[in-house]
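Enquirer: Only the shape, not the letters, is given here:
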């Protein structure tokens, strides 16, 4: 038995973990798991655990359903909200076919493949997302959109009644290995944000899934519903997942050049150029639901236009002020309903094409784009992001680079999801229509 596996088995026993959750993620970014008793740990860590993938969204058809979960030993963590006696631990797993090959529909594999491609040029892709979420009241065991507090941006108790819950979440995440950088109340009532330190994109995507799972679980333990829905309430801010990103090469931040304009290297500018060139296609995976596009409208600090700026928060890509090792580009369109593995894959593929082909970004925009007229935007060459899921998916299908990065299995599955969602939405009669037309016609 390899020494790493032997050491892990000893750690599981030392932690008094009696059950193991083998966690993976479906195409929609939903965490799934198979629970096994700790006595099966050696089998799981050496040969993997088989499961039926035919019922997992975006995986495989019934006739090719056999899959194997192979735990990533580096992702082991105890679940802090479970009792320490007869504890529960989890591993994040890679999904493989029975012959041991990576499954092309595993979102984790898709991102790893994109990162391996960037590594051939010597680059490591780092990301640091900022996840916003709402805390709503539960009534009769079901979630509502009733506010849990009436706090505002950076408010504190007693106005911010979720302060204690945020603290408990941070303590739990810290025990699971997170390095939390900040937490605060967001702009809207009952809206919150917790930020954790950047890392390589694969590790960060793992952390996004863990973060959402932990927040929802711990909120439910307090009788609250944590929602990462992009726009749960009309007329107020939605929830974003602004993603800070950078490339690292030879241990140094490749976006920083002290002698360049704005101290931004050619690598940084070309990465931004590639990201903007493919932004419409990236939107499909960064904003994957019908509801996502209710957030991408003017007036609520969410981007609608393909542009970049060193300071302008109405731009799609913003360059925050810090320099040196903290130099980064903030991609502001993703929302927390996205599958982070697929979103980071699309961002990296777009940016790396910019780096490899030397794609120059357009002139940066200093003026508030929301206040520009359509003619002014046209004059400045500012495109608009897709306005709905259907348009975004068409943009994806027209973009060979992003489709290649995701792979045909994932693109076909995303197409099936988009078609089903759009047809269901298009055919449904919505409350707005009843309010608008029922009494009039």
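Expert: Alright, I've got the coordinates. On a predicted model such as this, the values are computed, not experimentally measured, just so you know. Residues are numbered from 1 along each chain as shown.

Enquirer: use CA for all of it now, contacts and neighbours both
Expert: OK.

Enquirer: What is the burial count for the nearest residue in space to residue 336 that is not next to it in sequence?
Expert: Distances taken as C-alpha to C-alpha, 6 or more residues apart in numbering put residue 241 closest to residue 336, at 5.2 Å, once the chain neighbours are dropped. Close neighbours of residue 241, defined as other C-alpha atoms under 10 Å, add up to 26.

Enquirer: Can you tell me how far residue 241 is from residue 292?
Expert: 11 Å (C-alpha to C-alpha, to the nearest Å).

Enquirer: any shared contact partners between these two?
Expert: residue 335 (C-alpha atoms under 8 Å, 6 or more residues apart in numbering).

Enquirer: for this structure, longest strand please?
Expert: Of all the segments of type strand in the chain, defined by DSSP state E, the longest one is strand 123-139.

Enquirer: Mind giving me the packing neighbours of that one?
Expert: Applying 3 or more C-alpha pairs under 8 Å, 6 or more residues apart in numbering; DSSP states H and E, one finds that strand 123-139 contacts helix 107-119, strand 142-147, strand 191-196, strand 199-200, helix 201-221, strand 224-227, strand 241-249.

Enquirer: Let me have the ones you listed in a markdown table, extended by distance to residue 9.
Expert: As requested, the helices and strands packed on strand 123-139 are exported to a markdown table (distance: least, C-alpha to C-alpha, whole Å):
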| stretch | distance to residue 9 |
| --- | --- |
| helix 107-119 | 24 |
| strand 142-147 | 40 |
| strand 191-196 | 29 |
| strand 199-200 | 27 |
| helix 201-221 | 22 |
| strand 224-227 | 34 |
| strand 241-249 | 34 |
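
Enquirer: Of the ones you listed, give the one that comes closest to residue 16.
Expert: helix 201-221 (20.7 Å; C-alpha to C-alpha).

Enquirer: ok now the closest one, how far from the chain's centre?
Expert: Put simply, helix 201-221 sits 10 Å off its chain's centre (C-alpha atoms, centre = their mean, to the nearest Å).

Enquirer: structure B:
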């Protein structure tokens, strides 16, 4: 862990001239205030104030002043900025003027979920596979719906015109301490995917937000627009944010393979138990529901080994890669802090109740006999349906601040 003195030393040694303090609103929109190095001491001592009444999820209707408390562990240089006048960035927690943590900050909600997981004796890891489209800009610099190329899944250059941009993105991520595992062209025209090495939940959520910021910035520098929306082109595959999830016991003992398998299956069963109630936080926009149930995006509450038409699949692994499962319904418009928190709470419920998942469905659900699919639980097919599930859920109300649930229901309507 970095100390505040470590940060100060780094800022001085690297001649940092500008420090971006970043946080997000309730819906995952990134916000920031930039300070000069001379203000760093004040930021660490008492925080930097901002007008909370202007930020979704931070206005309690009475007090509008909140403070940003920089997290030293998230310090990194912004690598695409000029060498002269370097820029650094830190994510922040949000506090009241008294210094008390603001509990409705979604980063804090995730931290509370991580504590709950620890109390349940488990650690949860996430690795994201995030898809995005690259569209051309018009003569005024505004985004069009003209894709950068017309390549398809894993095509190579020259059909794949996004390879250099993906490479620049990966190099920038590495410079920022984030480890991408792989990148490739996806199935849609101009569609790309970059996959991440798994990490603990908080780091994974921070990295998710950093990734989207890097992609948009590098794309714009190359005259492109990066689109993370769930369904940018109606007759093409949507953008997913597939989450590889693994669960371990929170102790130092040597893991037992069968015990780990059972733990992951119980956690997975908890997610399946509550998935319809938490879909609003995994798929929070109307466009999310144009993606679900189409072109490899799931529409049913089901699982299988390797089958990509399912909500959850257990990927084939070789050697010591470890046990994990892939949740395929989330999309990149989700606030990762909130999405990961809700998944952790759902999984904890599965572990505490020793739930078992239903039988696997080893069929392609896009072509399966309707007599099978009509008996299966379905994911919400419209945003209004997802709102109803969340609003009526005792589970959601028990783990989520009332104001956040209200905001999601009202905004989505």
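Expert: Everything's here; your move. Worth saying up front: this structure is predicted, and the values here are computed from it rather than measured.

Enquirer: what's the TM-score here?
Expert: Here the superposed chains carry a TM-score of 0.96, computed using TM-score structural alignment, normalised by the length of structure 2; 410 aligned residues with a C-alpha RMSD of 1.7 Å.

Enquirer: coming back round to it: run the chain-centre distance for the longest strand of structure 1.
Expert: Centroid separation between strand 123-139 of structure 1 and its chain, computed with C-alpha atoms, centre = their mean, is 7 Å.

Enquirer: got it, and stretch 238-246 of structure 2?
Expert: That offset, for stretch 238-246 of structure 2, works out to 9 Å (C-alpha atoms, centre = their mean).

Enquirer: what's it aligned against in structure 1?
Expert: Aligned using TM-score structural alignment, stretch 238-246 of structure 2 spans residues 238-246 in structure 1.

Enquirer: Quick one: residues in contact with the matching stretch.
Expert: Residues outside stretch 238-246 of structure 1 that contact it (C-alpha under 8 Å, 6+ apart) are 125-134, 191, 228-232, 253-255, 268, 295, 300, 302, 327-336.

Enquirer: for stretch 205-224 of structure 1, same thing?
Expert: Against stretch 205-224 of structure 1 from outside (C-alpha under 8 Å, 6+ apart): 29-31, 81, 92, 129, 135-138, 143, 148, 165, 169, 173, 178, 225-228, 340-341, 344.

Enquirer: Repeat the analysis, applying 7 Å as the threshold.
Expert: Residues lying outside stretch 205-224 of structure 1 but in contact with it, judged by C-alpha atoms under 7 Å, 6 or more residues apart in numbering, are 31, 135, 136, 137, 138, 169, 225, 226, 340, 341.

Enquirer: about what we covered before: which parts of the match of stretch 238-246 of structure 2 are buried?
Expert: 238, 239, 240, 241, 242, 243, 244, 245, 246 (16 or more other C-alpha atoms under 10 Å).

Enquirer: the helices in structure 1, which residues?
Expert: Assigned by DSSP state H, the helices in structure 1 fall at 3-14, 41-47, 107-119, 163-175, 201-221, 266-277, 279-286, 292-295, 340-357, 374-379, 389-397, 400-406, 408-427, 431-437.

Enquirer: tell me which residues in the longest one are buried?
Expert: Residues of helix 201-221 of structure 1 classed as buried by neighbour count (16+ other C-alpha under 10 Å): 201-212, 214-220.

Enquirer: which residues in structure 2 does it align to?
Expert: Per the alignment by TM-score structural alignment, helix 201-221 of structure 1 matches residues 201-221 in structure 2.

Enquirer: do you know how far the residue nearest the centre of structure 1 is from residue 105 of structure 1?
Expert: By C-alpha atoms, centre = their mean, structure 1 has its centre lying nearest to residue 340, at 3.2 Å. Taking C-alpha to C-alpha as the measure, residue 340 of structure 1 falls 14 Å from residue 105 of structure 1.

Enquirer: how about residue 267 of structure 2, what's its match in structure 1?
Expert: In structure 1, the residue paired with residue 267 of structure 2 according to TM-score structural alignment is residue 271.

Enquirer: Would you confirm that its match contacts residue 348?
Expert: No. Using C-alpha atoms under 7 Å, residue 271 of structure 1 is not in contact with residue 348, being 8.6 Å away.

Enquirer: Now the aligned partner of residue 288 of structure 2 in structure 1: closest residue in space, sequence neighbours ignored.
Expert: Aligning on TM-score structural alignment places residue 288 of structure 2 opposite residue 292 in structure 1. Nearest in space to residue 292 of structure 1, with sequence neighbours left out and distances taken as C-alpha to C-alpha, 6+ apart, is residue 230 at 5.2 Å.

Enquirer: Tell me who's in contact with the one you found.
Expert: Residue 230 of structure 1 touches 238, 239, 240, 291, 292, 295, 335, 336, 337, counting by C-alpha under 7 Å, 6+ apart.

Enquirer: What separation is there between it and residue 237 of structure 1?
Expert: 9 Å.

Enquirer: Just the residues contacting stretch 55-70 of structure 2, thanks.
Expert: The contact list for stretch 55-70 of structure 2 (C-alpha under 7 Å, 6+ apart) reads 21, 25-26, 43-44, 47-53, 90-97, 404.

Enquirer: Buried ones only from the residues you listed, please, as a ChimeraX command.
Expert: This is the ChimeraX syntax for the buried subset of these, where burial follows 16+ other C-alpha under 10 Å:
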select :21,25,26,43,44,47,48,49,50,52,53,90,91,92,93,94,95,96,97,404
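
Enquirer: Now do residue 30 of structure 2: how many residues are near it, please.
Expert: 15.

Enquirer: can you tell me how far it sits from residue 209 of structure 2?
Expert: Taken as C-alpha to C-alpha, the span from residue 30 of structure 2 to residue 209 of structure 2 is 8 Å.

Enquirer: Residue 344 of structure 2 too?
Expert: Distance from residue 344 of structure 2 to residue 209 of structure 2, by C-alpha to C-alpha: 18 Å.

Enquirer: Over to residue 241 of structure 2?
Expert: Distance from residue 241 of structure 2 to residue 209 of structure 2, by C-alpha to C-alpha: 12 Å.

Enquirer: got it, and residue 242 of structure 2?
Expert: Remark: distance between residue 242 of structure 2 and residue 209 of structure 2 (C-alpha to C-alpha) = 15 Å.

Enquirer: just residue 64 of structure 2 next, same as before
Expert: Residue 64 of structure 2 is 25 Å from residue 209 of structure 2, by C-alpha to C-alpha.

Enquirer: do the same with residue 301 of structure 2
Expert: 27 Å.

Enquirer: cool, and residue 158 of structure 2?
Expert: 30 Å.

Enquirer: for residue 51 of structure 2, same thing?
Expert: 22 Å.

Enquirer: just residue 27 of structure 2 next, same as before
Expert: On the measure of C-alpha to C-alpha, residue 27 of structure 2 and residue 209 of structure 2 end up 12 Å apart.
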